[in-house]
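In: Just the structure for this:
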Amino acid sequence: MRAFLLIIALSGTLTGALLLGAGTARAAPAPLFPQAVLEPTRFAELPGWAQDDHAKALTAFRRSCGAIARKGDRVTPPRQVFSALRPICARAARLPRQPSDAVARRFFEKEFRPYTITALEQANGFLTGYYEPEVEGSRTRSGDFATPLYARPADLVIESPPGGGPPTNKSGAFRKVDGALVPYHDRAAIEDGALGDEGAVVAWIRDPADAFFAHIQGSVRVRLPDGEVLRLNYDGHNGQPYTPIGRLLIERGLVPREKMSMDAIRAYIAAHPEEGRALMRENRSYIFFRIAHELTAEDGAVGAQGLPLMAGRSIAVDKAIHVYGTPFYLDADLPTGPEGASEPFERLMIAQDTGSAIIGPARADIFFGAGDEAGTVAGRIQHPGRFTLLLPRALDPARARVPLPRPRPATAPEPAPAASLLPAAVSETP
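Out: I've put the predicted structure just below:
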């Protein structure tokens, strides 16, 4: 079976003789995941599956269902997965508001089939972690708080992706000069004052390194002197290439590869302020923020699906390959224990975000929550892992077609819209 699916992944199409039997020349539809190798497995074969907290995963899945119900069919490929998720969301809405773990587990096992997924010619996927920083700051500039976090500039033009749809963090970004579009300012230029009158500041913080890591994470909590917390979220980028400065430190022999982490990067910058500032400026990418008034102190950062992320249950995936709301089961040994001790990470996750460095069918960024502790854990994660994709049972991964549902009896009532029965925590952000 694995060899058969590998042929599908490599070829992109098969003749009707392979899928439909000899004697027909009709070509088969393209596969759902031409970039990947899929191998069917069983839930019972997933390490730790029976011990996982499926009810928490169901809470995250229902949040995604609210966005799926609102979005309609305006999604990028694979559209078939999105279409197959919608009736599953309707059935999820009819479950008890606070289902037992047994009920949640049966729901996932009934609605989905598990497939191990890897990139071509790779044995495992790859995992990293991210979090929402929390720093002290102010709405006004002062001697203590002199590092700006900028709002989206008025002259920033971000292009739409090919085929339409909203811009992403991979879209190009420009400004007009004499009527022509030119690339937007890079990090060094912005830090040197290039925004001028276009640069509105949403908050001022103390440490330039904190601003840099807020750009990497895409969100930040700013605790004001009166105790109020501003929730700042991603609101655009400058379109310049992202350069991981951890890689530069390794290449230059400044930090050993085996000791590389976010804490190691921070330690280097703190110990070498001038060199650290120059190092950060080598990453030309720059992020702009908005105040997320819709978020409470308990909500996670808003992901690309437009929902508050759930610590330990939300992941960022490659949006060009996967649909938001898709469940994944991750199996890895990660340094999440005390003082970075390695321990099993066996957990059902929901795809709810994306990132410019998240590329490939078995690549994910795990959201660990907010604050320094979450940041320490997230910064350690650069590890291989096994990815199991949960596909709706209506789908055949070797085909792009979704089987049509059987006609519903005329007397059967229509299901309630998925969003109407979801928990109150479902975000209404666009």
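
In: only C-alpha atoms for contact and neighbour calcs from this point on.
Out: Noted.

In: What separation do you get for residue 47 and residue 58?
Out: From residue 47 across to residue 58, the span is 19 Å (CA to CA, to the nearest Å).

In: and those two? which has more neighbours close in?
Out: residue 58 (25 against 17; other CA atoms under 10 Å).

In: Am I right that the more buried one falls within a helix?
Out: Yes. According to DSSP: H, G, I helix; E, B strand; the rest coil, residue 58 belongs to a helix.

In: Could you also give me the structure for this next sequence, so I can compare it with the first?
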Amino acid sequence: MPGPAESETQISVLSFDDLDGWAQDDHAAAFETFRNTCLDMDDPDWQTMCAYATSEPDPKAFFELFFRPVLIEDGTPALFTGYFEPELDGARQRSARFRYPLYAMPPEAKGTDLWYSRRQIVDGGVLEGRGLEIAWVDDPVELFFLQVQGSGRVNLADGDKLRVGYAGANGHTYRSIGMELVRRGTYEPHQVSADVIKNWVRRNPAAGRELLFHNPSYVFFREVSDVPADKGPLGAMNRSVTPMRTIAVDPAHVPLGAPVWIEKDGEDPLRRLMIAQDTGSAIKGAQRADVFFGTGDAAGRAAGRLKDPGRMIVLLPIQRAYAMAPDSPL
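Out: Model (predicted):
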């Protein structure tokens, strides 16, 4: 159950009339995404409604009957960013072209809070010769961003495709290399995107390599090629995520599987019911969400441009909502 992570957390129960654009959304699309993971939720607060969701109720009425919108604020302004499933070129065996490894999770790293840093793993060779390589790719910059996204596809040289998902990390705090470029004065905040960062790293090979080490976090992968090609990658709930209906959240504030109403402002406002089916090392806070855009370059460009304010409202079971904010009117 999400609760006040810090003393300044404010919780307010709203009505559906308070949600800008609620009546105009495609509730059926959100409902289908919700059902994809709802039955995996073990909490008794969710079990009754998840069972009822299998009886084909009217989607909009379903959400309005079982839930109440809850605004959770922790003093940090809302921020929406995007993520996607990248596609890389690679091979099962190392070669002159494919020489950058995707590693499986080392067994000893699973039991520690803090393992070797990115620099120690890449430059120190601590994983070499252990048979942990899942595949080899040809671009260290794309590999870095694959780790940021947490999942992706590798187009193998023999024509096959390999899908990988998040298996764990080394425990180091994620540090944004985009923010580091802003701190150095290389770019203004509004200029930074994934493509801008990639191009800068490639134009400045030595300095770019050092910039990647600014982020000590390192992600390990697992092969998930049994996921059908027409489905999205596996999220934190071990189910396929859905483009433009799945968000990554901070589970300290938002329970995984919960519907979340998004009011994203900016150049292209978005009013939509999303489902919290994923997490991310950079997604921290009650008003922080990462929108899943899909697979491939076009999705990557769209996701990379998203960095907007707004607000997000979690839909929680009625009893839980009022238990969190007992002073709210019934």
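
In: what TM-score do we get after superposing?
Out: Scored against TM-score structural alignment, normalised by the length of structure 2, the superposed chains reach a TM-score of 0.91; 323 aligned residues with a CA RMSD of 2.1 Å.

In: what's the helix or strand for residue 197 of structure 2?
Out: According to DSSP states H and E, residue 197 of structure 2 maps onto helix 194-203.

In: Quick one: the residues in structure 1 that that helix pairs up with.
Out: Counting by TM-score structural alignment, helix 194-203 of structure 2 falls onto residues 262-271 of structure 1.

In: likewise stretch 86-94 of structure 2?
Out: Under TM-score structural alignment, the match for stretch 86-94 of structure 2 is residues 133-141.

In: What residues sit buried inside that stretch?
Out: 133-139, 141 (16 or more other CA atoms under 10 Å).

In: what about the helices in the stretch 1-150 of structure 1?
Out: 2-11, 16-19, 54-71, 79-93, 101-111 (DSSP state H, counting those that start in this stretch).

In: no, scratch that, I was asking about the stretch 201-350 of structure 1
Out: According to DSSP H, counting those that start in this stretch, the helices that the stretch 201-350 of structure 1 contains are 208-217, 245-251, 262-271, 273-281.

In: ok, and what's touching the third one?
Out: Put plainly, it is helix 262-271 of structure 1. With contacts defined as CA atoms under 8 Å, 6 or more residues apart in numbering, helix 262-271 of structure 1 is touched by 209, 245-246, 255, 275-277, 375-376, 379-380.

In: same check, this time on the first one
Out: With contact meaning CA under 8 Å, 6+ apart, helix 208-217 of structure 1 is reached by 130-133, 135, 147-149, 205, 220, 266, 269, 280, 286-288.

In: switch the cut-off to 7 Å
Out: Identification of contacts with helix 208-217 of structure 1 by CA atoms under 7 Å, 6 or more residues apart in numbering yields 130-133, 147, 149, 220, 286-287.

In: do the second one as well
Out: Residues from elsewhere that reach helix 245-251 of structure 1, judged by CA under 7 Å, 6+ apart: 255-257, 260, 265, 279-280, 283.

In: hmm, which of those residues are the buried ones?
Out: 255, 260, 265, 279-280, 283.

In: Take the residues you listed and lay them out in CSV including distance to residue 69 of structure 1.
Out: Shown next, in CSV, are these (distance: CA to CA, whole Å):
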residue, distance to residue 69 of structure 1
255, 47
260, 42
265, 41
279, 44
280, 41
283, 38
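
In: thinking again about what came up before, just give me the mean distance for the helix holding residue 197 of structure 2 relative to structure 1.
Out: Helix 194-203 of structure 2: mean distance to aligned residues in structure 1 after superposition is 1.1 Å, counting by mean CA distance after the TM-score superposition for structure 1.

In: what about the most centrally placed residue in structure 1, distance to residue 172 of structure 1?
Out: Taking CA atoms, centre = their mean, the centroid of structure 1 lies closest to residue 316, which sits 1.7 Å from it. For residue 316 of structure 1, the distance to residue 172 of structure 1 equals 21 Å [CA to CA].

In: ditto for residue 389 of structure 1
Out: 31 Å.

In: if you count what's nearby, which of those two comes out ahead?
Out: residue 389 (27 against 19).

In: Secondary structure element for the more buried one, which one?
Out: strand 382-392.

In: Give me the neighbour count for residue 319 of structure 1.
Out: Quick note: residue 319 of structure 1 (other CA under 10 Å) scores 24 neighbours.

In: before we move on, the earlier item: show me which of the buried ones among the contacts of helix 245-251 of structure 1 is closest to residue 112 of structure 1.
Out: residue 260 (37.6 Å; CA to CA).

In: of all the buried ones among the contacts of helix 245-251 of structure 1, which comes closest to residue 41 of structure 1?
Out: Among these, and counting by CA to CA, the member closest to residue 41 of structure 1 is residue 260, at 34.5 Å.

In: For the contacts of helix 262-271 of structure 1, pick the one with the most neighbours.
Out: residue 375 (23 neighbours).

In: which non-adjacent residue is nearest that one?
Out: Closest residue to residue 375 of structure 1 apart from its sequence neighbours, by CA to CA, 6 or more residues apart in numbering: residue 131 at 5.6 Å.

In: Who are the contact partners of that neighbour?
Out: Neighbours of residue 131 of structure 1 in contact, by CA under 7 Å, 6+ apart: 217, 367-370, 374-375, 378.

In: Distance of it relative to residue 289 of structure 1?
Out: Counting by CA to CA - residue 131 of structure 1 and residue 289 of structure 1 are separated by 16 Å.

In: Noted, bye for now.
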